[in-house]
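> prediction below, plus the sequence it came from.
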Amino acid sequence: MDKMVAGSLKAKNCVILQCKICHTVLGDSLQFCGNSSTLNLLMCLRVTENVELDPTTLIGCEGPLSECLYKSLYCSFCRANVGIVPLSTTELLSHLRGLYCLDKSALHCYKLQSNSEVEAAAVNLQPQSLTQHIGELKRQLVVAHCRLMAAVKKLDELAGEESGLGISILDLEHGREPEVYYLGCEV
């Protein structure tokens, strides 16, 4: 399963989000879930342990964050402010609540495909749609199911060889009366 997940990642889409000052890794594109061009933010579901959440709750007094409650995010190494976590927002910014919103101007992005570092504002990250996530999950479930059925079949073969009986494990698991065969004859 791990090989499938790793194989489905495309290097051209993978980006590491780093602190602009000290280059500490703050997150990656796998946790990216959107961006806000009006606030110049990258929204992430998770960040690394190198990001510290300030315990102080702040209130926005002016600009787009006016009337919003939020906590600041800091790089744990250089203490640079790298973003916010909105707690209470206006209806217009409700989609940001509870997400790690990293400030693009405080970030560098390391692109895995080209092994290059670029400004976060220059990177065009697009989150996968829910349909893509569900499609990939379905594909992984079908593959896992096929492998499981092949393993059950092999177990049936081995159990039948050892006992001389042809009892199906699937019959036993589903509460059906097993069909017992002895040397190929029904008993």
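In hand now; what should we look at? Treat the numbers as computed from the prediction; the structure is a model and nothing was measured.
> contacts and neighbour counts: CA atoms only from here.
Will do.
> give me the number of residues near residue 53?
17 (other CA atoms under 10 Å).
> now the one 5 residues further on
Each residue near residue 58 was counted by other CA under 10 Å, and the total is 15.
> ok, now residue 43?
So residue 43, with other CA under 10 Å, has 26 neighbours.
> then residue 71?
Around residue 71 there are 18 other residues, counting by other CA under 10 Å.
> also residue 133?
Neighbours of residue 133 using other CA under 10 Å come to 11.
> equivalent analysis for residue 111, please.
19.
> does it touch residue 117 like I think?
Yes - applying CA atoms under 8 Å, one finds residue 111 in contact with residue 117, separated by 6.2 Å.
> want to compare, so here's the second one:
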Amino acid sequence: MGLPFLLLLLLVAASCSGKSNLEGPSDNILALQWPINACQVNCWNAPGCKYKYWTIHGWWPPQGGNRTNETFELNKIKDLLNQMKNDWPDLSNRNTFWAHEWEAHGQCAKNKLTVKQYFQRALGHYSAVKRCINVQPEKAKACFENLENVVKKCAIIKKNNLITEVRLYLK
């Protein structure tokens, strides 16, 4: 093995500790975060950091085609806000998190979605896996993998030796 190959392996391994680009454009991923651990490793102190259950980090639908030009505006999801604050909290407390998720993942979805459709579908996927949201991080992978009718595979993401995220590859 040459040095360039080893460096590539190190880069791939390092990318797994944070947001990964290892997923393919056809994957349909629901990323969940364990708020206490995610906040600890990122030095965040938002109200949602106290939650002791899996919350949504993001929904990454299959990508493709042209981006939609629709912009994120909070009033487009105002009827979802109470549920969003519980199920998809902004742990960074920057007030731009949901806009970022829309711009990075919703606007690029292969099946064109509106802002509201994107967030509604993400919350729908979350509802389908709620049976496991109270399972402690160490036992989460087994629980989520048992949701065979919803999840085809599951990946655990660790940061600073803490399980911060689980990525559910949806069917």
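Here it is on my side, so go on. Worth saying up front: this structure is predicted, and the values here are computed from it rather than measured.
> TM-score of the superposition?
The TM-score (TM-score structural alignment, normalised by the length of the second structure) is 0.23; 71 aligned residues with a CA RMSD of 5.5 Å.
> quick check: longest helix of the first structure.
helix 130-163 (DSSP state H).
> so which elements touch it?
Judged by 3 or more CA pairs under 8 Å, 6 or more residues apart in numbering; DSSP states H and E, helix 130-163 of the first structure is in contact with helix 169-173.
> let's see 10 Å
In terms of contacts (3 or more CA pairs under 10 Å, 6 or more residues apart in numbering; DSSP states H and E), helix 130-163 of the first structure is packed against helix 2-8, helix 169-173, strand 181-182.
> neighbouring contacts of the first one?
Outside helix 2-8 of the first structure, the residues within contact range by CA atoms under 10 Å, 6 or more residues apart in numbering are 1, 136-137, 139-140, 143.
> neighbour count and distance to residue 28 of the first structure added to those, as TSV?
Formatted as TSV, the contacts of helix 2-8 of the first structure follow (neighbours: other CA atoms under 10 Å; distance: CA to CA, whole Å):
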residue	neighbour count	distance to residue 28 of the first structure
1	10	22
136	14	20
137	13	21
139	13	24
140	15	23
143	14	27
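> farthest-apart pair in those, please.
Within those, two members stand farthest from each other by CA to CA: 1 and 136, at 12.1 Å.
> and residue 144 of the first structure, how many neighbours?
If we define neighbours as other CA under 10 Å, then residue 144 of the first structure has 13 of them.
> now it: how far from residue 117 of the first structure?
Distance, residue 144 of the first structure to residue 117 of the first structure, using CA to CA, to the nearest Å: 38 Å.
> quick check: closest non-adjacent residue to residue 59 of the second structure.
The shortest distance from residue 59 of the second structure to any non-neighbouring residue, by CA to CA, 6 or more residues apart in numbering, is to residue 30 (4.5 Å).
> what's near enough to touch the one you found?
56-61, 122-123, 125-126, 129, 151, 154, 166-170.
> helix or strand: which one has it?
Per DSSP states H and E, residue 30 of the second structure falls inside strand 29-33.
> likewise residue 118 of the second structure?
helix 115-128.
> show me what that helix is packed up against.
Helices and strands touching helix 115-128 of the second structure, as assessed by 3+ CA pairs under 10 Å, 6+ apart, comprise strand 29-33, strand 55-60, helix 81-87, helix 97-101.
> for the third one, list every residue counted as buried.
Yep, that's helix 81-87 of the second structure we're talking about. For helix 81-87 of the second structure, a neighbour-count test (16 or more other CA atoms under 10 Å) marks 84, 87 as buried.
> residue 163 of the first structure is nearest to which of the helices and strands packed on helix 130-163 of the first structure?
Closest among these, once you apply CA to CA, is strand 181-182, at 9.3 Å.
> what helices or strands is the closest one leaning on?
Against strand 181-182 of the first structure (3+ CA pairs under 10 Å, 6+ apart) you get helix 130-163.
> re the thing from before, so what angle separates the directions of the helix holding residue 118 of the second structure and strand 55-60?
120 degrees (axes from the mean of the first three to the mean of the last three CA atoms, to 10 degrees).
> and the next element down the chain from helix 115-128 of the second structure?
Using DSSP H and E, the first helix or strand after helix 115-128 of the second structure is helix 137-145.
> who does the helix or strand following that next one touch, helix- and strand-wise?
Downstream of helix 137-145 of the second structure, the first helix or strand assigned by DSSP H and E is strand 151-159. Judged by 3+ CA pairs under 10 Å, 6+ apart, strand 151-159 of the second structure is in contact with strand 29-33, helix 35-42, helix 137-145, strand 162-170.
> change it to 6 Å
strand 162-170 (3 or more CA pairs under 6 Å, 6 or more residues apart in numbering; DSSP states H and E).
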